[in-house]
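Trainee: model the following, please.
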Amino acid sequence: MKRETGILLLLIASLIIVCGSSRAGEPLKFSGGEFSTVLKKAELFHNDSIHVLNFKYADRKRGFKPYIAPTVLIAGGTALHFSDSKYQFNDWVQDNFHYEGGADDYLRFAPLAAVYSLNAIGIKGENNFGNLTAISLKSFILNDLLVYSLKKAVNEERPNGGQHSFPSGHTSVVFAFAQIMHHEYGEQSIWYSVGAYSCAATVGLMRIAKGAHWASDVLAGAGIGMLSTELVYLTHQYKWDWEHIKHFDIFPFSVGQQKGLTLVYNF
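Mentor: The predicted structure follows:
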């Protein structure tokens, strides 16, 4: 019954399109052969497309699983933020692994640099260059908005006396990019994911050893970074390829003293 209903709806849609295409005042001419063609196309569309229409990308079929780790990290970091244990842990790290270098400032970008390097040498990930770049930019921007909004709202003092400690921005960025590596190459080999997350964890530990953050900041930052990337992959429309870019037009405009560029997408 559902199959016949789907075909009927598609047939009605086809008829509406044909009616709308006819000139005003002219009777609609629809031969038996044309009717059969529309019916066959409707049936083929129903059989081949409807069942995958809303689930084209694997990221939308995994349910809540991708959000478990980010949720645990954010919850753990938030709980530790209100606990005296964070002071004890930071004292232990400072006593045993004190660090004063600047490598953490550069290592936070390492997972994303590795993704583009793999693309450059011909090892292709899940998405093409256009979609990968769009996802990376959106993930970075969303993560930045979340982190710095929380920094201003919480205004936690850093171990070294600075301000805006919670959550860790360096850690959130590196985990956001590590999550991109996991999405793009994780199914090809688990070692891509292991390498990216190891780099991210190293940056988090370096931030603690440097006295720039509490352990609670690092845990929450890691979760926020992973969550930002997951949300971007979930909502991304995957239209940054040549097939879709050809539908874009950019042209200048001038209205009085106002001048600029107009971006138009033809559907």
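
Trainee: CA only for contacts and neighbour counts going forward, please
Mentor: Noted.

Trainee: ok, and what's touching the helix or strand hosting S117?
Mentor: When elements are assigned from DSSP states H and E, S117 belongs to helix 110-120. Residues outside helix 110-120 that contact it (CA atoms under 8 Å, 6 or more residues apart in numbering): 124-125, 174, 177-178, 180-181, 184, 196, 199-200.

Trainee: repeat that for 10 Å
Mentor: Residues outside helix 110-120 that contact it (CA atoms under 10 Å, 6 or more residues apart in numbering) are 104, 107, 122-125, 127-129, 132-133, 136, 173-182, 184-185, 192-193, 195-200.

Trainee: now the element after it, going C-ward?
Mentor: Using DSSP H and E, the helix or strand that follows helix 110-120 towards the C-terminus is helix 129-154.

Trainee: quick check: angle from that next one to helix 110-120?
Mentor: Here the directions of helix 129-154 and helix 110-120 differ by 170 degrees (axes from the mean of the first three to the mean of the last three CA atoms, to 10 degrees).

Trainee: just checking, what packs against helix 129-154?
Mentor: Identification of packing neighbours for helix 129-154 by 3 or more CA pairs under 10 Å, 6 or more residues apart in numbering; DSSP states H and E yields helix 110-120, helix 169-185, helix 215-235.

Trainee: single out the most deeply packed of those.
Mentor: Of the helices and strands packed on helix 129-154, the one with the most neighbours on average (mean count of other CA atoms under 10 Å) is helix 169-185, at a mean of 27.

Trainee: thinking again about what came up before, wait, which of the helices and strands packed on helix 129-154 is closest to N155?
Mentor: helix 215-235 (11.6 Å; CA to CA).

Trainee: next up, for comparison:
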Amino acid sequence: MKHFKKILILLFVLSTHIFAQKSKTDSLQKGKALKPKLQSLIIPASLITYGIVGLESHQLKFLNADIKNELSEHIDTKFTIDDVSQYSPFLSVYALNALGVEGKHNFKDRTIILGTAYLIMGATVNTIKKTSNVERPDGSSNNSFPSGHTATAFMGAEFLFQEYRDISPWYGVMGYAVATGTGFFRMYNDRHWLTDVAAGAGIGILSTKIAYWVHPYIKNAFFKDRKTADGMVAPFYNGKQMGLGISMSF
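Mentor: This next block holds a predicted model:
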């Protein structure tokens, strides 16, 4: 397929920033707030911009249509693996910790960060969906832009990368590979356009970055006197809808 290379180049470029950032320290040290690094915003900002431009650009709309047509011509069977894979990257953080591979933060801090990122991402995606009025490729609804599944997956991939970047960048690479696969399957299953996926990926990455930057403020404001926490993080499915459930006790 002539456009598959374009898809892979656009999506897998997301993983390159893992190695670009490896030598830079974004750790939350001694409760100090992090200063955003402009270079770390280039990829998510570019992806979001690509998606927004695609709302009006005839060329990008034609590219979206070409990709949809090529996928429709060559793919007969749909796979709903993206309904599960969107949660895999961030759940991997908790799984690795349970297996004894400790990340950057304890349960309390990483859950506050994840909850913050999820709130930012969810609020952003749902607000834009309600106002963008973009029809899905399968014609089922007009809330295609941006892709929530992809945003969730890339939010988790960045979360996994940040927690384990000092141990090995390959954890982040694996997370981004899963997130990229999630984005691809959203197009494969005729649920999203390439521009939806690109914007979702950018929103997901940016949401996690913001969550890490503001974490010291949130922790000091709401959790300063709470030393320990127990709880669980898990996706839920009620037969029609899927989401994230976070339960904590202090």
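
Trainee: is it true that N131 of the first structure touches Q237?
Mentor: Yes - with contact defined as CA atoms under 10 Å, N131 of the first structure reaches Q237; the gap is 8.8 Å.

Trainee: between the two, who's got more neighbours?
Mentor: N131 (17 against 11; other CA atoms under 10 Å).

Trainee: on that earlier part again, out of the helices and strands packed on helix 129-154 of the first structure, nearest to E43 of the first structure?
Mentor: Relative to E43 of the first structure, the nearest member of these by CA to CA is helix 215-235, separated by 29.9 Å.

Trainee: what residue in the second structure is paired with K151 of the first structure?
Mentor: Residue pairing (TM-score structural alignment): K151 of the first structure is matched to K129 of the second structure.

Trainee: repeat that for A75 of the first structure.
Mentor: So, by TM-score structural alignment, A75 of the first structure is matched to T49.

Trainee: and I167 of the second structure, what does it touch?
Mentor: 101-104, 161 are the contacts of I167 of the second structure under CA under 10 Å, 6+ apart.

Trainee: on that earlier part again, turn the helices and strands packed on helix 129-154 of the first structure into TSV, columns for distance to D91 of the first structure.
Mentor: Listed next are these as TSV, based on distance: least, CA to CA, whole Å:
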stretch	distance to D91 of the first structure
helix 110-120	28
helix 169-185	20
helix 215-235	11
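
Trainee: nearest to D59 of the first structure, out of these?
Mentor: With CA to CA, the closest approach to D59 of the first structure among these belongs to helix 215-235: 6.2 Å.

Trainee: which part of the second structure matches the closest one?
Mentor: Residue span in the second structure matched to helix 215-235 of the first structure, by TM-score structural alignment: 194-214.

Trainee: average gap between that stretch and the first structure?
Mentor: In this overlay with the first structure, the average offset of stretch 194-214 of the second structure from its partner residues is 0.5 Å by mean CA distance after the TM-score superposition for the first structure.

Trainee: can you give me the offset of that stretch from its chain's centre?
Mentor: Taking CA atoms, centre = their mean, to the nearest Å, one finds the center of stretch 194-214 of the second structure at 6 Å from the center of the full chain.

Trainee: quick revisit: closest one to E34 of the first structure among the helices and strands packed on helix 129-154 of the first structure?
Mentor: E34 of the first structure lies closest to helix 215-235 among these, at 39.1 Å (CA to CA).

Trainee: tell me the helix or strand right after that closest one.
Mentor: helix 242-245.

Trainee: could you look up the next helix or strand downstream of that next one?
Mentor: Next element after helix 242-245 of the first structure (DSSP H and E): strand 248-255.

Trainee: just to revisit the earlier point, and the contacts of I167 of the second structure, which are buried?
Mentor: Among those, those classed as buried by 16 or more other CA atoms under 10 Å are 102-103, 161.

Trainee: which of the residues you listed lies closest to S40 of the second structure?
Mentor: The closest of these to S40 of the second structure turns out to be F161 (CA to CA; 13.2 Å).

Trainee: surely that closest one and A179 touch.
Mentor: No - in this structure F161 of the second structure lies outside contact range of A179 using CA under 10 Å: 12.0 Å.

Trainee: what touches both of the two?
Mentor: 89, 173.

Trainee: which one in the second structure is furthest away from the centre?
Mentor: Distance from the centre of the second structure peaks at D225, with 30.8 Å (CA atoms, centre = their mean).

Trainee: show me what contacts the spatially most central residue of the first structure?
Mentor: For the first structure, the residue nearest the mean C-alpha position is V232 (2.3 Å; CA atoms, centre = their mean). Shown in contact with V232 of the first structure (CA under 10 Å, 6+ apart): 134-140, 142.

Trainee: do G161 of the first structure as well
Mentor: Here G161 of the first structure is in contact with 211-213 (CA under 10 Å, 6+ apart).
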